[in-house]
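Asker: Quick one: sequence and predicted model below, then my questions.
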Amino acid sequence: MRLNRFSVLTLFYLLFLAACSSGGSGDDAPPISGGDDDPPPIPAPSSASLVFPEDDTECNTGVIDPNDDTKSTVTFEWNAAQNTDSYSVTVTNLNSGSSFFANSTTTETDIKIDRGVPYEWFVISRAQGTTETATSATFRFYNEGAGIENYAPFPAEAVNPERGANIDAASSVTLEWSASDVDDDIAEYEIFLNGGIEQDPTTSLGTTAETNLPDVPVTSGTTYYWKVKTTDSKGNSSTSEVFEFKVN
C-alpha cells in the first residue's frame, strides 16, 4: 500500500511528539550537582590569644601624650588566630563604662586611653566569606598613672547567681563574686542588695573578707539587684556594676 503525502507528514509528526515525550523537557531534568566544582566551605575563624596588656596587671609601657599627660597610647597585642582575616578590638573603661573600638588586619593596634584607670579588653576574630566570629578571653589591667603607688581593686564580677539568671524558688541564696587587685591587697567587700523595682541597691548586707555571702534571704517571684564594693588595705575602693537575678 502506498502512503500519500499527507499520511507521511502525519507519521513524522507523531514520531516527533513521541520523541519529545520520552526525552522530557529541560525543566524536568534533575539538577546537576556541582561535584568537584563546588567551592569549599569557608572555615570559621578561631579565637585569638591575648598577649599584652596582660590580665590583672599594671600596664607601664604606654607612650604618654606630650599634649595631655592624662592619656597614653598603648599597643594592644595578641597571637594570630586560625582562619582569620581581621580583628576587632574592644577596650572598656571600667570606671566610666565607655568603650573604644579598633579594627586591625595584623596582631596589634595602638589605642589612646586614660592613665591611672582600670580597663578590660577582648578581640573578635573575623573572616571574609563568613558571618561567623570568635571572641577571645577578656583581660583586665590598669593603665599606669602619674605618681600612683597603690591602685584601687578591679570592680568585682558576679559568679552566682549569674547576672540575669532565673533561679528556682528558694528562701535564701548564696551571693558569690570574683575580684582582683594589681597590688594584691584587697581587705574587704561590702554587699548591697535590693528586691523589687529599685535597680540601684542601697541596702548594705554588711562586709566580709570572703568572696561569698551565704544565706541571703530572698522571696519567690521577686527580682533582686546587687552590687559589691571592694576596698583594699590603703582605703582605695571600686564598686561593681549592678547585677540582677530573679527568684521564680
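Answerer: Received it, and whenever you're ready, just let me know what you need.
Asker: can we go C-alpha only for contacts and neighbour counts from here?
Answerer: Fine.
Asker: Run a quick neighbour tally on Ser7.
Answerer: Counted with other CA atoms under 10 Å, the neighbours of Ser7 add up to 11.
Asker: repeat for Thr207
Answerer: A count of neighbours around Thr207, defined by other CA under 10 Å, yields 16.
Asker: give the contact list for it.
Answerer: 188-191 (CA atoms under 8 Å, 6 or more residues apart in numbering).
Asker: neighbour-wise, which of the residues you listed leads?
Answerer: Result: Tyr189 is most packed of the contacts of Thr207 (other CA under 10 Å), 25 neighbours.
Asker: I'd say that one and Lys229 touch.
Answerer: Yes - proximity of Tyr189 to Lys229 meets the contact threshold set by CA atoms under 8 Å, at 5.6 Å.
Asker: still on that earlier bit, would you format the contacts of Thr207 as TSV with secondary structure and distance to Ser237 included?
Answerer: Shown next, in TSV, are these (DSSP: H, G, I helix; E, B strand; the rest coil; distance: CA to CA, whole Å):
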residue	secondary structure	distance to Ser237
Glu188	strand	10
Tyr189	strand	9
Glu190	strand	10
Ile191	strand	13
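Asker: now those as TSV including distance to Ser49?
Answerer: Output for the contacts of Thr207, formatted as TSV (distance: CA to CA, whole Å):
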residue	distance to Ser49
Glu188	32
Tyr189	31
Glu190	34
Ile191	34
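Asker: what about versus this one:
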Amino acid sequence: MKQLKNNILLSCLCLLAFQCSKKVSNQAPTAVSLIYPTENLLCIDNNITFNWTTAIDPENDEVEYNIIIAKDRALTNIIENRTISNTQVSINLEQETAYYWKVDALDVNNNQGTASETYAFLTQGNIIENYVPFTAALLTPENNSQINSGTVNLTWDAADANFEDTLTYEVYFGEEDSTTLQDDNVATKSYSVSVESGKTYSWRVDVKDQNGAKSIGHVWTFSVN
C-alpha cells in the first residue's frame, strides 16, 4: 500500500513538473490607434509626421511598428513600408495625392497584433482646386463573406477632402467576376440587390462629386448560402 502511495505521489510530481515546463505561447501586442493624419484629412504640407498610440504587449516584450502607406485603400500600390521602434515617423510624399495608411504592431518574436484601421488623407497641391473623392470604403457585406439569400443592402462609406462637395455614387453589381452598372446616380451610401443561393456576386462603387471628379472603387465579392 505504501509503495502504491509513493507511485501515485511520484506520478503527480512528474505531471506537475511537466505542466510547469510547458512553454506558454507568446501573445501578440494590442492594436494601435491612428492619431495623425486623421481620417479624410486634407494636409496642407506634403511632409507628413505620422503618429499613433503605443501598443501594449502582454509579456512586456519590446514592440515595433510596421507602417504601410499606399495610393489605394486595398494597400496594394504601396509607396512606403517600414518597421520602426517609435510611434511616429516623418515621410515626404507627393503633392495633390490621395493616400491610405495603417500601422501593425509586432513584438520581438514577430507576433503581429490586430491591424489598425486604414485611414485616408490627401496632400494639397500648390493651387487650391477641386480634389477627387476618396475611394469608397466597404461596410457590408464584408469582402469574401457568406450571407443568406434574399434582399441584401450593399453599404459603403465615402468622403471628399472638399467637404462642401456633394457626392453621388455609381453602383456596379453582377455574378462571379462580372459587374455591370446598376445605377449611376445613387444619392445614399446603400443599394439593395436580390441574391440567390449557391451563387457568388461581385460589386463596386465609384464615387463622384458635382464637378465630375471621380474615384474608381475596388471590386468586392460575397457568396450566398
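Answerer: Right, received. Where do you want to start? Here the structure is a predicted model, which means the values were calculated and not measured.
Asker: so which of the contacts of Thr207 of the first structure hold up in the second structure?
Answerer: Retained contacts for the contacts of Thr207 of the first structure in the second structure, judged by both residues aligned by TM-score structural alignment, their matches' CA atoms under 8 Å, are 188-190.
Asker: helix or strand right after whatever helix or strand Ser90 of the second structure lives in?
Answerer: Under the criterion of DSSP states H and E, Ser90 of the second structure resides in strand 88-92. Counting by DSSP H and E, the next helix or strand C-terminal to strand 88-92 of the second structure is strand 98-107.
Asker: What residues in the first structure pair up with that following strand?
Answerer: Taken onto the first structure by TM-score structural alignment, strand 98-107 of the second structure occupies residues 118-127 there.
Asker: what does that stretch rub up against?
Answerer: With CA under 8 Å, 6+ apart as the criterion, stretch 118-127 of the first structure contacts 44-48, 50, 81, 83-95, 132-143, 154.
Asker: Quick one, which of those residues are buried?
Answerer: 44-48, 50, 81, 83-84, 86-94, 134-136, 139-143, 154 (16 or more other CA atoms under 10 Å).
Asker: Give me the subset of the residues you listed that lies in strands.
Answerer: Among these, the residues falling in strands (DSSP state E) are 50, 86-93, 134-135, 139-143.
Asker: out of these, which one sits closest to Asn60 of the first structure?
Answerer: Closest approach to Asn60 of the first structure among these (CA to CA): Asn143, at 6.7 Å.
Asker: Can you tell me what the closest one aligns to in the second structure?
Answerer: Under the alignment (TM-score structural alignment), Asn143 of the first structure pairs with Thr123 of the second structure.
Asker: Isn't that match up against Asn46?
Answerer: Yes - assessed by CA under 8 Å, Thr123 of the second structure is found in contact with Asn46 at 5.5 Å.
Asker: Between the two, which contacts overlap?
Answerer: Shared contacts of Thr123 of the second structure and Asn46, defined by CA under 8 Å, 6+ apart, comprise 93-95.
Asker: Can you flag the buried ones in the residues you listed?
Answerer: 93, 95.
Asker: For my notes, please list the shared contacts of Thr123 and Asn46 of the second structure in CSV and give distance to Leu41 of the second structure for each entry.
Answerer: Putting those into CSV (distance: CA to CA, whole Å) gives the following:
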residue, distance to Leu41 of the second structure
Leu93, 14
Glu94, 15
Gln95, 14
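Asker: How many residues are close by Leu75 of the second structure?
Answerer: Leu75 of the second structure: 16 surrounding residues under other CA under 10 Å.
Asker: next one: Asp160 of the second structure
Answerer: By the measure other CA under 10 Å, the count of residues near Asp160 of the second structure is 24.
Asker: need the helices for the second structure, in chain order.
Answerer: Ranges of helices in the second structure, per DSSP state H, are 2-21.
Asker: show me what contacts the closest residue to Asp168 of the first structure other than its chain neighbours?
Answerer: For Asp168 of the first structure, ignoring the flanking residues on the chain, the nearest one in space by CA to CA, 6 or more residues apart in numbering is Asn248 at 5.4 Å. Neighbouring residues of Asn248 of the first structure by CA under 8 Å, 6+ apart: 166-169, 220-222.
Asker: about what we covered before: out of the shared contacts of Thr123 and Asn46 of the second structure, the closest to Asp160 of the second structure would be?
Answerer: Nearest member of those to Asp160 of the second structure, counting by CA to CA, is Gln95, at 16.3 Å.
Asker: Am I right that the closest one is in contact with Ile128?
Answerer: No - in terms of CA under 8 Å, Gln95 of the second structure does not count as a neighbour of Ile128; the distance is 11.4 Å.
Asker: counterpart of Lys246 of the first structure in the second structure?
Answerer: Residue correspondence to the second structure (TM-score structural alignment): Lys246 of the first structure is matched to Ser223.
Asker: For that match, give its distance to Asn7 of the second structure.
Answerer: Ser223 of the second structure sits 59 Å away from Asn7 of the second structure, taking CA to CA, to the nearest Å as the criterion.
Asker: Neighbour count for these two, which is higher?
Answerer: More neighbours surround Ser223 than the other of Ser223 of the second structure and Asn7, with 22 against 12 (other CA under 10 Å).
Asker: that's a helix at Ser22 of the first structure, yeah?
Answerer: Yes - with DSSP: H, G, I helix; E, B strand; the rest coil as the criterion, Ser22 of the first structure is located in a helix.
Asker: residues near it, how many?
Answerer: Using other CA under 10 Å, Ser22 of the first structure has 8 other residues around it.
Asker: Give the equivalent position in the first structure for Thr38 of the second structure.
Answerer: Checking TM-score structural alignment: Thr38 of the second structure goes with Glu54.
Asker: what does Phe134 of the second structure give?
Answerer: The alignment partner of Phe134 of the second structure in the first structure, by TM-score structural alignment, is Phe154.
Asker: Report the contact partners of its match.
Answerer: Applying CA under 8 Å, 6+ apart, the residues near Phe154 of the first structure are 118, 140, 179-181, 238.
Asker: make it 10 Å
Answerer: 56, 94-95, 117-120, 140-142, 178-182, 186, 230-231, 237-240 (CA atoms under 10 Å, 6 or more residues apart in numbering).
Asker: what does Ala17 of the second structure give?
Answerer: Ala17 of the second structure touches Ser11, counting by CA under 10 Å, 6+ apart.
Asker: Many thanks, have a good one.
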